[in-house]
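S.K.: Predicted model follows, preceded by the sequence.
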Amino acid sequence: MSSRSLTPTVTRARRAYARIEEVDRPEVWIDLRPRAEVEQEARAIDARVAAGEHLPLAGRLFAAKGNIDVAGLPTTAGCPAYAYTPEDDAPVVARLRAAGAIVLGTTNLDQFATGLVGTRSPHGAVRNALDPARISGGSSSGSAVAVALGIVDLALGTDTAGSGRVPAAFNGIVGLKPTRGLVPTTGVVPACASLDCVTVFARTLPEAEQALAHMAAPPGRALPPLPQRTPGPWRVAVASPAQLGELDEGWAAAYETAVDQLRSAGAELRTLDLSPFTEAAAMLYEGAFVAERYTAVGSFVDKLISEGGTGLDPTVAGIITRARDIPAHQLYADQERLAVLRADALAQLDDADALLLPTTPGHPTLAEVAADPLGANARLGRFTNSTNLFDLAAVAVPAGTVSGLPFGVMLIGPAFTDERLARVARLLQPRLSAAVVGAHLSGQPLNGQLLALGAEFERATSTAPVYRLHALSTTPPKPGLVHAGAEGAAVEAEVWQLPAEGLGALLAGLPRPMTLGRVELADGTHVPGFLCEPAALEGAQDITEYGGWRAYLRTGS
């Protein structure tokens, strides 16, 4: 089958497997589905779309953390001896597949989802997507890196202490941690069942929101009516530099830049007392709440240790087995203290729409974590550990770079304010303009790709009179725009604004012969836009005389 006759989703699947070979990161995966099986499912998806079925996630590939059931693949939770092969997908996997997305495989994690580092696995430490000397963050390490490397569009993780946010920050992507119970955890190996959340990673916020909307379909925790919000600008609470504690070099300045960006966007800012959040964060592992990890897998860990402990990560095994001996009275005392801290934290938030914090205090190297595995992990959870204990929602988004590496922030808010947090987070996302001339125009088959990436229509225009337009033999039909200089003409175009990450996602998923380049518009400005490789024009009809793609389609050609 020639590359031109491949259906879009099959093309995307083949690029994913090629990308896996290209990046050579075997530690990202636990199990991959056979390529032929994925391509067969991709053809079926494209056939359903061609027949008129509405599949909003058609063409998207996703990965699932190795503690989430994918039918036919072993669920290991990062421990080979624990493996079982489920007959059915976990509901979150099933819901994404029902919307047209295709699961590629299961990803590596901190064993039994115990850690924020991404190094506690017999499958190897998952290295950071941008700097292999640094950690990827855990426990949803493989899922985050698979997205950051452009292998998959979406990935499922879990978040008990920050595992759906820390790796997002370290790899420059988005991590949505929904309100507890909004997304079902059935078919997920528990870490702390009362606190666990299934989360989603994506390269852009709109993509993550779209996936979460399908994952959260009923049955789930019922959405209560939110209190009426006092009219006015977004109100965002921030922390004083003193209460943030020690941060990596340059991180305090990066946080202040994010604060300034919200202020410039019109948000109303105020400082709160962060102490109830940080005190509760320390309780998650240092207090009695860690005993729930023993409840989840403790008896299995004990049995495996008695048989020699093969495949057990020693740090994880130590955390779980020590939790066995925590007295019941300590749990009750910690619950009472947590209730006081939660009331204080909610009072500090008051009527704020969100609390803005750095996602982590710093980004350690693999060597630093190996030298102090418990201390490094505890530091990483300073701002994330309290979120689920307080029953809050959160979203982690990129907020620039420090020394060439991603810097991330998160917005935290009361339960069920997930959508509100995402709207505030959009204020932190830089936006770019892009020109489209064909299947991405308003009302055309691929316009939904733009909308899914958070694009907004800017204006209708035309190109400068230096282009030729050709009808390509592709599925779906689309034109090819090429620069022709003095032999060219003006072509109808639209300009759309979309997040910078969205433009990157478009480029990552762009099938040949399309390319992304600078397009000159009628007013003399240049913006990124879709162009075509000249070699693809052989035998293609020149349709420049029609003035644009839609005018050509109206002829019925």
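M.R.: Now that the structure is in, tell me what you want to look at.
S.K.: C-alpha from now on. contacts and neighbour counts both.
M.R.: Will do.
S.K.: Doesn't residue 494 lie inside a strand?
M.R.: Yes - under DSSP: H, G, I helix; E, B strand; the rest coil, residue 494 falls within a strand.
S.K.: Tell me how many other residues surround it.
M.R.: As a burial measure, residue 494 scores 22 neighbours (other CA atoms under 10 Å).
S.K.: show me the residues around it that make contact.
M.R.: With contact taken as CA atoms under 8 Å, 6 or more residues apart in numbering, residue 494 is in contact with 435-437, 441, 457-462.
S.K.: which residue sits closest to it, ignoring its sequence neighbours?
M.R.: Closest residue to residue 494 apart from its sequence neighbours, by CA to CA, 6 or more residues apart in numbering: residue 460 at 4.5 Å.
S.K.: For the one you found, pull up the helix or strand it's in.
M.R.: Assigned by DSSP states H and E, residue 460 falls within strand 456-462.
S.K.: count of neighbours near residue 321?
M.R.: 18.
S.K.: where do the helices sit along the stretch 201-350 of the chain?
M.R.: Remark: helices assigned in the stretch 201-350 of the chain by DSSP state H, counting those that start in this stretch are 205-215, 241-244, 251-264, 275-286, 291-306, 314-322, 328-349.
S.K.: Report the central residue of this structure.
M.R.: In the chain, the residue lying closest to the centroid (CA atoms, centre = their mean) is residue 201, at 1.7 Å.
S.K.: Would you agree that one is in contact with residue 177?
M.R.: No - assessed by CA atoms under 8 Å, residue 201 is found out of contact with residue 177, at 9.3 Å.
S.K.: alright, now check it against this:
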Amino acid sequence: MSTKHNFDLRISSLRQAYADGELSPRELMTLLVEKAESYEDHNIFIHLLSDEELEPYLTRLEACDPSSHPLWGIPFVIKDNIDLAGVPTTAACPEYAYVPEASATVAQLLVDAGAIPLGKANMDQFATGLVGTRSPYGVCHNAFDFNMISGGSSSGSAVSVALNLCSFSLGTDTAGSGRVPAAFNNLIGLKPSKGLLSTKGVVPAVRSQDVVSVFALNSQDAYEVFEVAAQADAEDEFSRKEMDLMPPAWGARPVLGIPSSETISFAGDEQAEKHFYDSIAELKKQGYEVKEINFQPWLDTAKLLYEGAWVAERYVAIEAFMEEFENVMDPSVGAIIAGARKLSAADAYKGSYALQKAQALTASLWQDIDCMLTPTTPTIYSIEQMQSDPIKLNSVLGTYTNFMNLLDYAALAMPTGFREDGLPIGLTMFAPAGTDRLLMKLADKLHGHFVPTSGAKETPVTTTHSEFFANPHAIPLAVVGAHLTGFPLNGQLIERGAKLLQTTKTAPKYNFYELSERPILKPGLVKNEAAGVSIEVEVWAMPKQHLGSFLALIPSPLGLGKVELINGTQVVGFVCEPYGIEGAKSISLTGGWRNWMAVRTG
């Protein structure tokens, strides 16, 4: 740990400090409450938990084994449209306040895992805004520059992480509220696929499109929170099981898309434009293939969220309250939601048809890329600028965010450095639903290439750790013969959406044969620990949903079994039953099928 007021709150570091006896959860929460109070002028919190409110959480942790709870003693902050039992939920509107008896499902899962809530965070009222200025509890100020906006609507959630008041926080993200504040405060902002984190106990904004989001200092911390919180909820009709989603597989380096020059906008911000293209140049230097994509279909879809019938969902969420208390609401929020009164059922159908068309049109754009990269926002504004033109400038900030949930994408905002004026900046990566873990893994790999620290208190970016991230939707599959790149059966992998992960070798425990069966030449890999050698293999990511159809194509004596790689890991791969090598030609010394084919036909 470091000094009293600048301790390392990364989950792994905090866990180690507890194990070493340097700190206890009770000591930490005392320090954090004291530190949070010192930032009163930032308007981060609507409700900071008192000693009496914290006591049950601390007492419970002190009575249990830290190793039995994956987030034992990890402090977090909750956006104030997410219920925490016994603490008022206001959605940044005092007249709306109520005290829930039970916590939102997502908050309860985290508490059950040992996490400790510090407080309820300030936000744009009723989660309507991307700015952090639409709250009667005061403007939430940027962690880097007091005069700049913090982003919204999850403003306090982001600033609390950036100012080292918690290890992670919960926000919500309907139109960008979990990504814009991350970009403006040098954080990872994870917007999970819709339905993976329960919205039971969350005040709706646009209920069919709402997502609970995660702010963290690094991708590994976001992943740990996701692991705990991404649980199907029978009491949330919009909940989905992660394994029911069927995202495409990615290769070792996903193909990246960026908006074409004709369809990208920076609202006249030359600093933002230069930084984005510098970031893309860095990715190309690292070996990533980048393709320009016509972004207009996504831009057109973004307009549906606020200019179309989905505004009616915001009205439905608070209809009874608004009819009585509209006069006390933030003027911008009230004006936006009141627009729903002009909408009809016909407008709703028109919006539905427009979205269906957009879904079909954008689906084809994924044929050439794995992951799309955009600026998180075109620019950033000062608080003064935002208050002078609140609705128009808010709309600009949503340029690259508003369409995400309508089109069912997972997304992640990642810092990529600092502007010339010292403000943080970043990009957003997104891909079809279910790619959450792939996005987190990619961000973990890239984050440290762009910035050395997270948040505003110089917390080091965690060293990348690719093995930290699992992919439950794809199986690594080792191939050794006719399925190799450039060989006759490779198309069976490609047509099932498999992507090449790596070319490597087996452990030195195998014998290799050309089998006598025809018409297609094929090899047999047989384990022989006593007299084996290493054989070259390609490892492909095979979507789980296609593994069965692939297995059906494999003729006896070949089959799929466990193959040990040179690094000691085991993957599914082609193996041969022992009887299959009767009459076969030993080709082990060639080291692999590609070498053998070169010799055989040479």
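M.R.: Nice, I can see it. Note that the structure is predicted; figures quoted are calculated from it, not measured.
S.K.: Quick one: closest of the helices of the stretch 201-350 of the first structure to residue 84 of the first structure.
M.R.: helix 291-306 (13.2 Å; CA to CA).
S.K.: relative orientation of the closest one and helix 314-322 in degrees?
M.R.: 110 degrees (axes from the mean of the first three to the mean of the last three CA atoms, to 10 degrees).
S.K.: Which of the helices or strands spans the alignment partner in the second structure of residue 419 of the first structure?
M.R.: For residue 419 of the first structure, the aligned position in the second structure is residue 437, judged by TM-score structural alignment. Following DSSP H and E, one finds residue 437 of the second structure within helix 436-450.
S.K.: And for residue 150 of the first structure?
M.R.: Secondary structure assignment for residue 150 of the first structure, by DSSP H and E: no helix or strand.
S.K.: For residue 258 of the first structure, see how far away it is.
M.R.: Taking CA to CA, to the nearest Å as the measure, residue 150 of the first structure falls 26 Å from residue 258 of the first structure.
S.K.: swap in residue 71 of the first structure?
M.R.: Applying CA to CA to residue 71 of the first structure and residue 258 of the first structure gives a distance of 42 Å.
S.K.: Look at those two and report which has more neighbours.
M.R.: Neighbours per residue, other CA under 10 Å: of residue 71 of the first structure and residue 258, the larger number sits with residue 258, 21 against 15.
S.K.: circling back: so which of the helices of the stretch 201-350 of the first structure is the most surrounded?
M.R.: helix 205-215 (a mean of 22; mean count of other CA atoms under 10 Å).
S.K.: Onto which residues of the second structure does that helix map?
M.R.: Under TM-score structural alignment, the match for helix 205-215 of the first structure is residues 219-229.
S.K.: cool, stretch 119-133 of the first structure as well?
M.R.: Using TM-score structural alignment, stretch 119-133 of the first structure pairs with 133-147 in the second structure.
S.K.: May I see the buried residues of that stretch?
M.R.: 133-144 (16 or more other CA atoms under 10 Å).
S.K.: what's the most distant pair in these?
M.R.: So, those by CA to CA: farthest apart are 136 and 144, at 22.3 Å.
S.K.: which residues touch residue 93 of the first structure?
M.R.: Taking CA under 8 Å, 6+ apart, one finds 64, 69-70, 103, 215 in contact with residue 93 of the first structure.
S.K.: Name the nearest residue to the residue nearest to the centre of the first structure, ignoring sequence neighbours.
M.R.: In space, residue 201 of the first structure is closest to residue 175, 4.7 Å off (CA to CA, 6+ apart).
S.K.: so what secondary structure elements neighbour the helix or strand containing that neighbour?
M.R.: In the assignment (DSSP H and E), residue 175 of the first structure maps to strand 174-177. Packed against strand 174-177 of the first structure, as judged by 3 or more CA pairs under 8 Å, 6 or more residues apart in numbering; DSSP states H and E, are the following elements: helix 166-171, strand 197-202, helix 205-215, strand 392-402.
S.K.: picking that back up, what distance do you get for the match of residue 419 of the first structure to residue 55 of the second structure?
M.R.: Distance of residue 437 of the second structure to residue 55 of the second structure, computed by CA to CA: 35 Å.
S.K.: And these two? Which one has more around it.
M.R.: Applying other CA under 10 Å to residue 437 of the second structure and residue 55 shows that residue 437 carries more neighbours, namely 21 against 13.
S.K.: my read: the more buried one touches residue 223, true?
M.R.: Yes - with contact defined as CA under 8 Å, residue 437 of the second structure reaches residue 223; the gap is 7.4 Å.
S.K.: gap between the aligned partner of residue 270 of the second structure in the first structure and residue 340 of the first structure?
M.R.: Applying TM-score structural alignment, one finds that residue 270 of the second structure aligns to residue 249 in the first structure. Distance from residue 249 of the first structure to residue 340 of the first structure, counting by CA to CA: 34 Å.
S.K.: Tell me which residue of the second structure lines up with the residue nearest to residue 201 of the first structure.
M.R.: By TM-score structural alignment, residue 175 of the first structure lines up with residue 189.
S.K.: Repeat that for residue 49 of the first structure.
M.R.: Alignment note (TM-score structural alignment): residue 49 of the first structure maps to residue 65 of the second structure.
S.K.: same deal with residue 86 of the first structure?
M.R.: In the second structure, residue 86 of the first structure lands on residue 100 (TM-score structural alignment).
S.K.: What distance do you get for the nearest residue to that match once chain neighbours are set aside to residue 49 of the second structure?
M.R.: Nearest non-adjacent residue to residue 100 of the second structure, counting by CA to CA, 6+ apart: residue 85, 5.3 Å away. Per CA to CA, residue 85 of the second structure is found 12 Å from residue 49 of the second structure.
S.K.: Same question for residue 222 of the second structure.
M.R.: In terms of CA to CA, residue 222 of the second structure sits 23 Å off from residue 49 of the second structure.
S.K.: Please apply the same query to residue 205 of the second structure.
M.R.: 25 Å.
S.K.: likewise residue 83 of the second structure?
M.R.: 13 Å.
S.K.: who's more crowded, the two?
M.R.: Between residue 83 of the second structure and residue 49, counted using other CA under 10 Å, the more crowded position is residue 83 (29 against 17).
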